[in-house]
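Engineer: next one to model:
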Amino acid sequence: MSLIRMLADFLSLKKGMIFVYVLNTVLLLFLSYVFYDVDDIMYPLLVSSFILFIYLVIAGAGYFKVYVKLQDCKSSPQIELDESKVLDKLLFGKINEIHEQYNTRIYELKSSVKERNTLFSQWIHNMKGSVSIIDLASEQGSQQAMEDIQEENGKLMANLEECLNMLRLDDFSRDYLPERVNLHRVATRAINARKKDFIYQGVYPKVEIDEALFVYTDEKWCGYMLEQVLSNAVKYSRREGLVTVRSEMKGDRVLLTVQDNGIGICLEELPRVFDPFFTGRNGREDRSATGIGLYMVKYIAQRLGHGVSMESHKGAGSMFTISFLAKM
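Structural biologist: Down below sits the predicted model:
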């Protein structure tokens, strides 16, 4: 910005004060002339003008300093404050807060993008492996090759479905409707959605939830979380096993547990069950495992304000718990 433009902006900023000062000076000179017969107005006029000039110089210097600091705000993440000046503390203190908030947000976005890129890179790698196996199997044309193709095709479909679910999370904030939800209804619908899994695995569901129990959550996303947990419970249950979904009041919280009597998880693997793509020993034996389901459950639960935890013992089954705020 040119000096002339800066001066014009400064005078425009101070025009109200200059007008009042000039009006006050003229009024005082007029009253002095009328009531006190003061004929010499040049001296007080010069003194008044000099005082105005000194004020404008000092104020202009302050305006210039503020202007320079404002220009620095464009590139500097933090502006040094002059604690002795109220304007500095009010204006630049708030600008520093805004800078800090935006820097935090930018860091979170970068971390999210980096994590997302890692996830999709892993998915692409997984699917490339399936495509390679299908390609080799198709050249053989044997019965075993067709079974391999069918198995790998199932893995491709599972990976693609998980990709779609991850992309849907981008719309989470626009697709989140917290409301009073009947927990028994949500659990029943989730079990019905996984009915084929229960039938194919020969596992039986059991619901022990009060039909009059309500919680504060988003019904669609809560149902999605339960489906993921139930899918894991069924997958690692023994044939003719039982998956129990029950509720329990604990203070102002409602604990929803999904318990199975399946193969369980090693104690040393428990802290990592919510990590993306972690499948553990059980997942390595089940080639359809993607290691993304529980990661997404925790991701959604955190944004819904729910707590999630898991207990398990090798050979004695697992118990997954979701903690809700009761809404009575």
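
Engineer: contacts and neighbour counts: CA atoms only from here.
Structural biologist: OK.

Engineer: in the stretch 1-150 of the chain, which spans are helices?
Structural biologist: Remark: helices assigned in the stretch 1-150 of the chain by DSSP state H, counting those that start in this stretch are 3-36, 42-73, 86-87, 93-140, 143-168.

Engineer: let's see this one next to it:
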Amino acid sequence: MKWIKQIYACFNDYKLWFLILIATNFLFIFLAWLAYPETFVILVGLMIVFMLTMISLSIFIIIRKQVKIDEAFEDFLLEPNDTNEERLCQVSPETHLTYIRRLGNVIRSYQSKLNDQVIELTDYESYIEGWVHEVKKPLSLMTLILDNRIDEMSPLVRRRMLHVRDQMLGDVEKILYFARLGAAHKDYNFESISLLAFCKETIKNNQTLLDESGFYIHFTGEEMEVLSDRKGLTFMLEQIVANSTKYITQNNGSPMLKFETNYDNAADEIILNISDNGPGIAEEDLPFIFDKGFTGRRGAYTREATGMGLFLVKKMAYDLAIHLDVKSELGSGLTISLIFPNVKE
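Structural biologist: Here you go, the predicted structure:
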């Protein structure tokens, strides 16, 4: 099949020359019929054999040369140095040499710029990773003081300090997960998770954030088992909860978060709905809330909006094979649905 494609491509590329050769051969056949009618059959046979031989030989030579060009071109693309460029020029037609040399100069120029950017990015990542580990030291010291100096501060001050500490820890975790999502190798460990119990555990670990915001938490639905990565799913839930706490409104009474599990029989999927009673999102902003840096109209409610939390949620959901769906209207809160495939053992 490969040879057939190569022969067809050769005919298609050089069809004009082959047509000229065939037309010339037919001209000589006609002249042979006029000049030598008694030996016409023998001459026609010889001419046809000669024509087929020349066509076959030409195709063989063209295909063989094209294979060499393809090999040299592939090496040139993988490593566009002077040696590979010269090798490609040696096997290519003379008319192509100018284009090959221009292409080599352009590729090497872009490759040099790319190498410089890779070095800068590596230095930046190293700096960020070092900064993250350094900033954990004062946070650990803050935790130590808060745990050992309870009697020296009022409950309100301690609650506020715990809230600030947890916010800082959340920002640090966000940076670390952003770096992890861009890594080539990711240490995900998929295991069976009881969904509602897992949500309750996540809420318990973020209780100071919710207490400071005055949220009421409600769980409903049946307990269901999903297969996912525990750390990644925790990060997703924490970002969704943090997103809800940034947009608190008193228009609908006390702030509320609702966790609800459902099972879709038709699609054979497990659904976790996370709803709040915040200000909601405008219909024109809804398709873009998972875009990087997007804050929309709701960003005007708070200076804390960065547009990164839900963007990271979307990236993590892709890695964990979780489908996201969102529903909202202005003034009626926001519902984010995590749709898990029902993986059977």
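
Engineer: still on that earlier bit, nearest to Phe324 of structure 1, of the helices of the stretch 1-150 of structure 1?
Structural biologist: Checking those against Phe324 of structure 1 by CA to CA gives helix 143-168 as the closest, at 22.7 Å.

Engineer: any buried residues in the closest one, and which?
Structural biologist: Neighbour-count burial for helix 143-168 of structure 1 flags 145, 148-149, 151-153, 155-156, 158-159, 162-163, 166 (criterion: 16 or more other CA atoms under 10 Å).

Engineer: same check on stretch 57-76 of structure 1?
Structural biologist: Across stretch 57-76 of structure 1, burial judged by 16+ other CA under 10 Å covers 60, 63, 66, 69-70, 73.

Engineer: and which of those residues is nearest Leu325 of structure 1?
Structural biologist: Using CA to CA, the buried residues of stretch 57-76 of structure 1 come closest to Leu325 of structure 1 at Cys73, 43.2 Å.

Engineer: tally of neighbours for the equivalent of Glu208 of structure 1 over in structure 2?
Structural biologist: Alignment note: Glu208 of structure 1 maps to Thr220 in structure 2; criterion TM-score structural alignment. By other CA atoms under 10 Å, the residues close to Thr220 of structure 2 number 12.

Engineer: burial check on the closest residue to Thr220 of structure 2 other than its chain neighbours, number of neighbours?
Structural biologist: Spatial nearest neighbour of Thr220 of structure 2, chain neighbours left out: Glu260 (4.8 Å); criterion: CA to CA, 6 or more residues apart in numbering. Glu260 of structure 2 has 20 neighbouring residues, counting by other CA under 10 Å.

Engineer: list the contacts of Glu260 of structure 2.
Structural biologist: By CA atoms under 8 Å, 6 or more residues apart in numbering, the contact list for Glu260 of structure 2 reads 219-221, 272-274.

Engineer: what's the answer for Glu191 of structure 2, then?
Structural biologist: Glu191 of structure 2 neighbours (CA under 8 Å, 6+ apart): 227-230.

Engineer: which of the residues you listed are buried? Put it as a PyMOL command.
Structural biologist: To isolate the buried ones among the contacts of Glu191 of structure 2 in PyMOL, judged by 16+ other CA under 10 Å, type:
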select buried, resi 227+228+229
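
Engineer: in helices only, show me the contacts of Glu191 of structure 2.
Structural biologist: Counting by DSSP state H, the contacts of Glu191 of structure 2 place Arg230 in helices.

Engineer: tabulate the contacts of Glu191 of structure 2 (JSON lines), appending distance to Gly307 of structure 2.
Structural biologist: JSON lines is the format used below for those (distance: CA to CA, whole Å):
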{"residue": "Leu227", "distance to Gly307 of structure 2": "28"}
{"residue": "Ser228", "distance to Gly307 of structure 2": "25"}
{"residue": "Asp229", "distance to Gly307 of structure 2": "24"}
{"residue": "Arg230", "distance to Gly307 of structure 2": "24"}
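
Engineer: pick the one among the contacts of Glu191 of structure 2 closest to Ile193 of structure 2.
Structural biologist: Taking these together and measuring to Ile193 of structure 2 by CA to CA, the closest member is Leu227, at 6.1 Å.
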